[in-house]
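> Need coordinates for the below:
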Amino acid sequence: MWDGLGEYIKNLSEGRENFKVVEIGVGKFFDISNYLSACENIDLIKVDINPADRSVVRDDIMEPDLSIYNGVDLIYSIRPPYEIQPYLIDLSENINSSLIIKPLTGEDLNVKGRNMNLKNFKKVSFYIYP
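Alright, predicted model coming up:
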């Protein structure tokens, strides 16, 4: 399943020389970030409020340091807590980037009435904005 999300993001980057991507709330799950880091044209930043190691930038999405997100093309978050989902939307709008949220199966989104499109790619379902 996770390969599908990584592949989808990689496909979005095709034809771009430097596609800047941020994973928010990476935790200790590096499968997708490791896959994307191996892509030559993807510049990946991993962010978490409690970084698991030195490869992860510390930031609080509820009060983001916007300098971290300068020039970002895509933000994605895997199973973000319900309460931070509106902040993900706000950040993507503030920096004019796309957003992918992969919620827990069966979980409703908390995106303040904004329309996110459900996308099914291979064996993974997620929401994309705009």
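
> Please make it C-alpha for all contacts and neighbour counts, starting now.
Noted.

> So which residues of this protein form helices?
Per DSSP state H, the chain carries helices over the ranges 2-13, 31-37, 85-95.

> next one: the shortest one to chain centre, how far?
Distance of helix 31-37 from its chain centroid, counting by C-alpha atoms, centre = their mean, to the nearest Å, is 12 Å.

> Could I get the helices of the chain in a markdown table, plus columns for mean neighbour count?
Below are the helices of the chain laid out as a markdown table (neighbours: other C-alpha atoms under 10 Å):
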| stretch | mean neighbour count |
| --- | --- |
| helix 2-13 | 16 |
| helix 31-37 | 15 |
| helix 85-95 | 18 |
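
> please give me the structure for this one as well, since I'd like to look at both together:
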Amino acid sequence: MPIEDFAYYLKERSGGRIAEIGVGFNFKVALKLKELGLDVFVVDWNKKAIVKARELGLEAYVDDVFKPNLRIYRGIKAIYAIRPTPEIIKPILTLSKKLGVPLYILPFSLDEMPRELRLENYKGLAIYKNE
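Down below sits the predicted model:
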């Protein structure tokens, strides 16, 4: 169950532009999505992470999920996050609701998720979703 399997899961469910929130320095899934032909971009508050993402050929933006710049997300079809820190989970969910798009979260194994997210097992990956 490599983390890249999450990219295949997302490809099966999203038909269009997709955003990863809180990418940090873990670019595996975004790069795999790009390789699979999806229109993906990544977002983080850390400018160094965004510089690195761009060096790797990813479209990347600095943004604060607590006060998101909604223009960045115009036209997206889904949001995903990989192992987000607990304090940004609810703001990510709020963002997906504002935009009216599905949310997919691959959490740390012990993180508590909001009740409105449903758990799905995909090839051994525990994925929480709000579709």
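
> rewinding a little: just tell me which of the helices of structure 1 ends up closest to Lys20 of structure 1.
Nearest of the helices of structure 1 to Lys20 of structure 1, taken as C-alpha to C-alpha: helix 2-13 at 8.7 Å.

> any idea which residue sits dead centre in structure 2?
Closest to where the C-alpha atoms of structure 2 average out (C-alpha atoms, centre = their mean) is Tyr80, at 2.3 Å.

> circling back to that earlier point, compare the helices of structure 1 and report which one is nearest to Ala52 of structure 1.
For Ala52 of structure 1, the closest of the helices of structure 1 is helix 31-37, at 13.3 Å, according to C-alpha to C-alpha.

> And that closest one against structure 2, how far off on average?
Here the mean offset of helix 31-37 of structure 1 against structure 2 after fitting is 0.5 Å, by mean C-alpha distance after the TM-score superposition for structure 1.

> Just tell me the aligned range of that helix in structure 2.
Under TM-score structural alignment, helix 31-37 of structure 1 corresponds to residues 28-34 of structure 2.

> which other residues reach the matching stretch?
For stretch 28-34 of structure 2, the external contacting residues (C-alpha atoms under 8 Å, 6 or more residues apart in numbering) are 3-4, 6-8, 11, 20, 39-42, 58.

> Also stretch 73-84 of structure 2?
14-23, 96, 99, 101-108.

> Now do Lys47 of structure 2: how many residues are near it, please.
Residue neighbour count, defined by other C-alpha atoms under 10 Å, stands at 15 for Lys47 of structure 2.

> so what's it closest to, chain neighbours aside?
Sequence neighbours aside, Val62 is the residue nearest to Lys47 of structure 2 in space, at 6.2 Å (criterion: C-alpha to C-alpha, 6 or more residues apart in numbering).

> In structure 1, what residue corresponds to the one you found?
Here Val62 of structure 2 is matched to Arg58 in structure 1, going by TM-score structural alignment.

> so how many other residues sit close to its match?
20.

> Verify the stated contact: it with Ile45.
No. If you go by C-alpha atoms under 8 Å, Arg58 of structure 1 and Ile45 don't touch, sitting 10.6 Å apart.

> Overlap of the contact sets of the two?
Common neighbours of Arg58 of structure 1 and Ile45, counting by C-alpha under 8 Å, 6+ apart, are absent.

> buried subset of the contacts of stretch 73-84 of structure 2?
Listed as buried from the contacts of stretch 73-84 of structure 2 are 14, 17-23, 96, 99, 101-107; burial here means 16 or more other C-alpha atoms under 10 Å.

> Among those residues, which lie within strands?
Among those, the residues falling in strands (DSSP state E) are 18-21, 103-106.

> just curious, which of those residues is nearest to Arg71 of structure 2?
For those, the nearest to Arg71 of structure 2 is Ala19 (12.6 Å; C-alpha to C-alpha).
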